[in-house]
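[1] what follows is a protein structure lacking sequence information:
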């Protein structure tokens, strides 16, 4: 199966009231084990990369590997560029074959955010590429984008409505109290704000900072209209911890096939738990395959 736009995938998820997990992948092998996990559960999935990963691996190389893996596992797969502030990098990703991109202009004024989002929309719309934008400021660290806790701002529902009207953006990530990375305390998610935003706009919403949020809270977010749930930190932590444990238990075993297989299995189990959490298990339908 070829890579597909995440727009219809997320619209259907919203309609059917389940989520789709967008897993950050940081290496070529991670693309395969994320899709293997999704295939075993018959779930649509989104691969997403940061700008740093694009710079490290190359957009064309990522697309080639993602296409090969998607065709091998034969499940609906989107490829998303996350949190990008640079139009030229977005353009590169689209030209390479990404099916979804995020323009993050949330650090600018509302008006400037609209202008920058429309610039990307003008490029992506005719190609069927999904565009994601952000309103408010999600706290935490994502590559070189750092938003201190005191600077995080929640999205204003009326501004979300106006923003979608002015841009036509098909997916929106409103800041609702989550943060990137692992939480130091219990996340203070503003469920009422999600519900209010969802009443005002029809497009699927995106939950950023999905790592380590209690499952019941994520499910509630999904039920309120958060169709895309981003997971990064927990996935790479599971992978890395398995490698660390291997060398603690078997310091003389330097065979990469041994420790990488353990890391893969740990990450796959984490991915599967997230897919089950959002309710997308078994959601691959004939229209997609």
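    On my side now, so go ahead. Since this is a predicted model, take the numbers as computed values, not measurements.

[2] hey, let's count contacts and neighbours off CA atoms from now on
    OK.

[3] what segments of the stretch 151-289 of the chain are helices?
    Secondary structure of the stretch 151-289 of the chain by DSSP state H, counting those that start in this stretch: the helices cover 157-167, 191-200, 215-223, 233-249, 256-278.

[4] ok, the residue lying farthest from the centre of the chain to residue 260 distance?
    Within the chain, the residue lying farthest from the chain centre (C-alpha atoms, centre = their mean) is residue 252, at 37.2 Å. Relative to residue 260, residue 252 is positioned 15 Å away (C-alpha to C-alpha, to the nearest Å).

[5] what sits against the nearest residue to residue 272 once chain neighbours are set aside?
    Using C-alpha to C-alpha, 6 or more residues apart in numbering and skipping residues adjacent in sequence, the residue nearest residue 272 is residue 37, 5.8 Å away. If you count contacts by C-alpha atoms under 8 Å, 6 or more residues apart in numbering, residue 37 has them with 268-269, 271-272.

[6] alongside the first one, take a look at this:
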């Protein structure tokens, strides 16, 4: 069942296990704040500009929960959208999560490349991740490298990415990716969490965080189509959240987050057509708190999938119940296109031929049809839309 990965992100470095269990040293649960100089005034010292993994990622998510904001998690399809994400983060003064889908990875490798064994999806996702590693620090913000919905049939994609992270960890002491999402919500709850548990054991060895889904996120996104799903599956129960928490907490040094469904949907929906029930998250927090005897009212960190058409008040209510990341895709896709569309409209008469425009019949138009011009317009529009998203998520000026 899909519990909206955005719904269950564990509370602190210690909260990856029940509160009664002593915190274990690991790539994900051991803070380094006491041994490093702070780069951001409002964040723990472990967090530096560039890709954030391991203990620094845990510290970053803890800060989001404690300070009451959510990080935009943005689906990308190439370096233009990757760079727009980081440009936006530098503008609004907060962290960003760059998210690769299986289809997005394939697009980066090239749609003409054979992908029968996910080789294009694997290669493209790795290539995109390496791009982020090379340039992220230049933007001066924390960047989380994440992968989106991975169904059971797509697990070989994650296997390939895990191999790349293991190699990167052996060479550098950190994984290539910060976190991966396994979306096994179409499977029975026990099978879903059982497979997640197996993968978490592998992730924990190299400092990768697991995001998993319970319940179902409605709508359609990048090959995942739940448009005709039974509406009852759009709402997760606290008992399901706790079962997952209890099982995954048994993994030594395991760090995980959960997307719990509370009526959220993918796709384009007008405000008022989406029936969000954020109190499902509040009830899950209370249930887990009672079960583990936690002192915290928000022992879980939740992530929010499918925010399209959601009222800002509902989004911010969900943040109050422990949501620390919200996925954004539909709106940024439109923004990128709208930027290109506006560019074409503005320079239409300069884009009808290589030579000849309103200024002169023999004047060249190269500087207008140079692909970098229209693509840059798309980047700027996407970045502007993400600044607005960050405002809605209270993620503005949270670094310094």
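    Happy to help now that I have it. The structure displayed is predicted, hence computed values, not measured ones.

[7] could you report the TM-score for this superposition?
    Here the TM-score for the pair of chains, by TM-score structural alignment, normalised by the length of the first structure, is 0.93; 285 aligned residues with a C-alpha RMSD of 1.7 Å.

[8] sec struct for the residue nearest the centre of the second structure, please.
    In the second structure, the centroid-proximal residue (C-alpha atoms, centre = their mean) is residue 73; its distance is 3.5 Å. Classification of residue 73 of the second structure using DSSP: H, G, I helix; E, B strand; the rest coil returns strand.

[9] neighbour-wise, which one of the contacts of residue 37 of the first structure leads?
    residue 271 (26 neighbours; other C-alpha atoms under 10 Å).

[10] roughly how far does that residue sit from residue 4 of the first structure?
    20 Å.

[11] now the strands for the stretch 1-150 of the second structure?
    Remark: strands assigned in the stretch 1-150 of the second structure by DSSP state E, counting those that start in this stretch are 9-10, 50-51, 71-75, 96-100, 142-147.

[12] of these, which stretch is the most buried?
    strand 9-10 (a mean of 32; mean count of other C-alpha atoms under 10 Å).

[13] matching residues in the first structure for it?
    Following TM-score structural alignment, strand 9-10 of the second structure has no partner segment in the first structure.

[14] can you name every helix or strand that that strand contacts?
    Counting by 3 or more C-alpha pairs under 8 Å, 6 or more residues apart in numbering; DSSP states H and E, the packing neighbours recorded for strand 9-10 of the second structure are strand 256-260, strand 300-304.

[15] and the aligned residue in the second structure for the residue nearest to residue 272 of the first structure, how far is that from residue 309 of the second structure?
    In the second structure, residue 37 of the first structure lines up with residue 88, judged by TM-score structural alignment. Using C-alpha to C-alpha, we find residue 88 of the second structure at a distance of 22 Å from residue 309 of the second structure.

[16] equivalent analysis for residue 343 of the second structure, please.
    Distance of residue 343 of the second structure to residue 309 of the second structure, computed by C-alpha to C-alpha: 27 Å.

[17] now swap in residue 58 of the second structure and tell me
    For residue 58 of the second structure, the distance to residue 309 of the second structure (C-alpha to C-alpha) stands at 30 Å.

[18] same check on residue 374 of the second structure?
    Distance from residue 374 of the second structure to residue 309 of the second structure, by C-alpha to C-alpha: 28 Å.

[19] residue in the first structure paired with residue 78 of the second structure?
    So, by TM-score structural alignment, residue 78 of the second structure is matched to residue 27.

[20] in contact with its match: list those residues for me.
    With C-alpha under 8 Å, 6+ apart, residue 27 of the first structure has these contacts: 53, 57.

[21] what do you get for residue 137 of the first structure?
    Going by C-alpha under 8 Å, 6+ apart, residue 137 of the first structure touches 106-107, 147, 151-155, 175.

[22] so where do the strands sit in the stretch 151-300 of the second structure?
    179-182, 209-214, 219-221, 224-226, 256-260, 300-304.
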